[in-house]
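Student: Fold the following, please.
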Amino acid sequence: MSEVAAELPEDRQVWLRAFYGFSPEEAGYLGFTYEPQRETMLERMRDGDLVLIYGAVDHLTDTSLKRQALGFLEVTGERCSDRERSAPPAIDWKEEHGFLDRWTFGVKVRRVWRVRNRVRINTIAPEAYANENRFERTTRAILLTPEERERALSHPVFQVNVYGEPSISEAELAKGVMGELLKPSRGFPPSLGTRTATHEDGENNLYLMMLEGGAEALLGRTGSHVGKALVKVGRSNDPKRRLKEVNGGFPENGTCRWKLVNSQAFPDVSTAHRHEDELKDLFKVRFSSQGGEFFTADKREIENEFMRFCVSKMPAIKSAPGKAKGIN
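Tutor: So this is what the prediction gives:
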């Protein structure tokens, strides 16, 4: 199996489901017509699972979308109704087609990515797309095999906003290969040009930020992250300024904010960059990756691990052991 599949969390399953269309900007849920169908899937799915959506073979599906992979939904374990997570145009469409009694039992969707290139679904998931599985994948969802999962996650995608979820700015919507986007990100390598060398090659800091209110404030009220801390790790020559930039993405009256918990200065950008990647690799093993530079874990454990890591990277100062910690 490829590196992409091996690096992903083993408990993140990928399912296949048919839709007439794909408009997550207007419908932020995975819908089921009958409640037992939803409950069956909630028993099988895990919070954070992905559902690969393809265009159903039906006259209601745009011809260019039939049998095409359209995008990925990241589901939560939270129940909802269709009206809770549908914009007026989505409800209007259902009413126009006499579908107000369909897909009313929902599961909330947290994030969505559209597949960038057109690809036929039978080339990705030939077993799941077999005719004998038609009823399962059109009314509930069918689990992809490990090989199908690997192929599905190898396609380029771009993230879009989800109706009912906080809006994400265009600059922060992720783009890339699906599998890579779910792995902890690597820090940007330092670039020391003549014009910026004096500024960039100075002191640089690793930082640990924690979301006030716990992980469920952003990741939903169900799943293994409930009761855990959500943290962001990174590198900056000014962690306090970076904190303001990160919090600038929240509304002024928002109920959650990032807090700068700890930071550690290193003598130059190259050293800080190297330690940043090492820290993310460590956190990926020790804690639960939420993609990019975000992780969930027990608050005290993750704070202590950050401190231990930073201390281990500081030079020993025999005459002043207290200063060797360097922890702010």
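Student: CA only for contacts and neighbour counts going forward, please
Tutor: Fine.
Student: who's in contact with the closest residue to residue 158 other than its chain neighbours?
Tutor: Here the nearest residue to residue 158 in space, its sequence neighbours aside, is residue 175; by Cα to Cα, 6 or more residues apart in numbering that works out to 4.3 Å. Residues in contact with residue 175, defined by Cα atoms under 8 Å, 6 or more residues apart in numbering, are 156-159, 181.
Student: Counting only strands, which of the residues you listed make the cut?
Tutor: Those of the contacts of residue 175 mapping onto strands are 156-159, per DSSP state E.
Student: and which of these is nearest residue 30?
Tutor: Closest to residue 30 out of the ones in strands among the contacts of residue 175 is residue 159 (17.0 Å), distances taken as Cα to Cα.
Student: Residue 33 versus the closest one, what's the distance?
Tutor: 27 Å (Cα to Cα, to the nearest Å).
Student: do the same with residue 176
Tutor: Taken as Cα to Cα, the span from residue 176 to residue 33 is 33 Å.
Student: do residue 94 as well
Tutor: For residue 94, the distance to residue 33 - Cα to Cα - is 13 Å.
Student: what do you get for residue 275?
Tutor: Counting by Cα to Cα - residue 275 and residue 33 are separated by 50 Å.
Student: ok, the two, which is more surrounded?
Tutor: residue 275 (21 against 17; other Cα atoms under 10 Å).
Student: Second input sequence below; structure requested for side-by-side comparison:
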Amino acid sequence: MGELSKSMLEGRDVWLSSQWGFDPDAWGMFGFTRERDRDAFIRNTKPNPLPLMVIYITNSAPGPRVNPRHRGKIVGAVELSRELGNARQFMSETSYEWKESDPRARGRWEFAVRVERAWKIDAPSCRVADFANITYRPSLGQHIGARGMPLQADEVAKLCTMPFAAHPVFSSSGSAP
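Tutor: Coordinates of the predicted model:
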């Protein structure tokens, strides 16, 4: 298994964000809708060790691509490289075509940071409100989803108790290693 250990998290910037789904083997990037939000994230995180983004599924995530039982729950985490680009560079062609064909997603999340590694929880059960009880508030949901927010040390420590497993990440060569 590829759990997130205490030593792996030590000294690392760990942030929280939401998405409509979690599919790193097809979406090998974390996307921001506004370039200034991506640039602020890069400015506000250390390059070594690489930052980690913990992902929960937003309650407003549209179906049918989202399991309704996953809404509001922690589903995974990604280690973000310092490689910037556009979404298409770091996504499978099928995923990019879906994103651009859906009017709710078209043009969003274009300012990308390539994912280096990913961990997934196969049966999510931890609600974001319980996990990030200091950082998360429903009134901050849109801000967290658009920009991310740094987690507090007590929240980061909880990651070591969660059932994360290493998960393949889409690479620009078209395959997930």
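Student: Superposing both, give me the TM-score.
Tutor: The TM-score (TM-score structural alignment, normalised by the length of the second structure) is 0.85; 164 aligned residues with a Cα RMSD of 1.8 Å.
Student: now the equivalent of residue 68 of the second structure over in the first structure: how far from residue 235 of the first structure?
Tutor: Matched to the first structure by TM-score structural alignment, residue 68 of the second structure sits across from residue 63. Counting by Cα to Cα, the separation of residue 63 of the first structure from residue 235 of the first structure is 47 Å.
Student: again, but for residue 115 of the first structure
Tutor: Distance from residue 115 of the first structure to residue 235 of the first structure, by Cα to Cα: 31 Å.
Student: before we move on, what about residue 140 of the first structure?
Tutor: 43 Å.
Student: Just to check, residue 27 of the first structure is in contact with residue 162?
Tutor: Yes: in terms of Cα atoms under 8 Å, residue 27 of the first structure counts as a neighbour of residue 162; the distance is 7.2 Å.
Student: For the residue mapped onto residue 44 of the second structure from the first structure, the count of nearby residues, please.
Tutor: With TM-score structural alignment as the criterion, residue 44 of the second structure lines up with residue 44 in the first structure. By other Cα under 10 Å, 11 other residues sit near residue 44 of the first structure.
Student: Next: residue 14 of the first structure.
Tutor: 25.
Student: got a list of what it touches?
Tutor: Residue 14 of the first structure neighbours (Cα under 8 Å, 6+ apart): 49-52, 143-144, 149.
Student: So which of the residues you listed are in helices?
Tutor: residue 149 (DSSP state H).
Student: Mapping onto the second structure, list which of the contacts of residue 14 of the first structure remain contacts.
Tutor: Using both residues aligned by TM-score structural alignment, their matches' Cα atoms under 8 Å, the second structure keeps these contacts from those: 49-52, 143-144, 149.
Student: Quick check: the most centrally placed residue in the second structure vs residue 93 of the second structure, distance?
Tutor: Nearest to the geometric centre of the second structure sits residue 55, at 4.2 Å (Cα atoms, centre = their mean). Going from residue 55 of the second structure to residue 93 of the second structure by Cα to Cα gives 23 Å.
Student: ok, back up a step: now for the residue nearest to residue 158 of the first structure: what does it line up with in the second structure?
Tutor: So residue 175 of the first structure corresponds to nothing, using TM-score structural alignment.
Student: after the helix or strand residue 217 of the first structure falls within, next one along is what?
Tutor: In this structure, residue 217 of the first structure sits in helix 216-219 according to DSSP states H and E. Later in the chain than helix 216-219 of the first structure, the nearest helix or strand by DSSP H and E is strand 229-236.
Student: helix or strand right after that following strand?
Tutor: That would be, after strand 229-236 of the first structure and using DSSP H and E, helix 239-247.
Student: Quick one: the residues in the second structure that that next one pairs up with.
Tutor: Helix 239-247 of the first structure covers no residues of the second structure once aligned (TM-score structural alignment).
Student: Tell me what angle whichever helix or strand comes after that helix forms with strand 229-236.
Tutor: Going down the chain from helix 239-247 of the first structure, the next helix or strand is strand 258-266, by DSSP H and E. When axes from the mean of the first three to the mean of the last three Cα atoms, to 10 degrees is applied, the directions of strand 258-266 of the first structure and strand 229-236 differ by 40 degrees.
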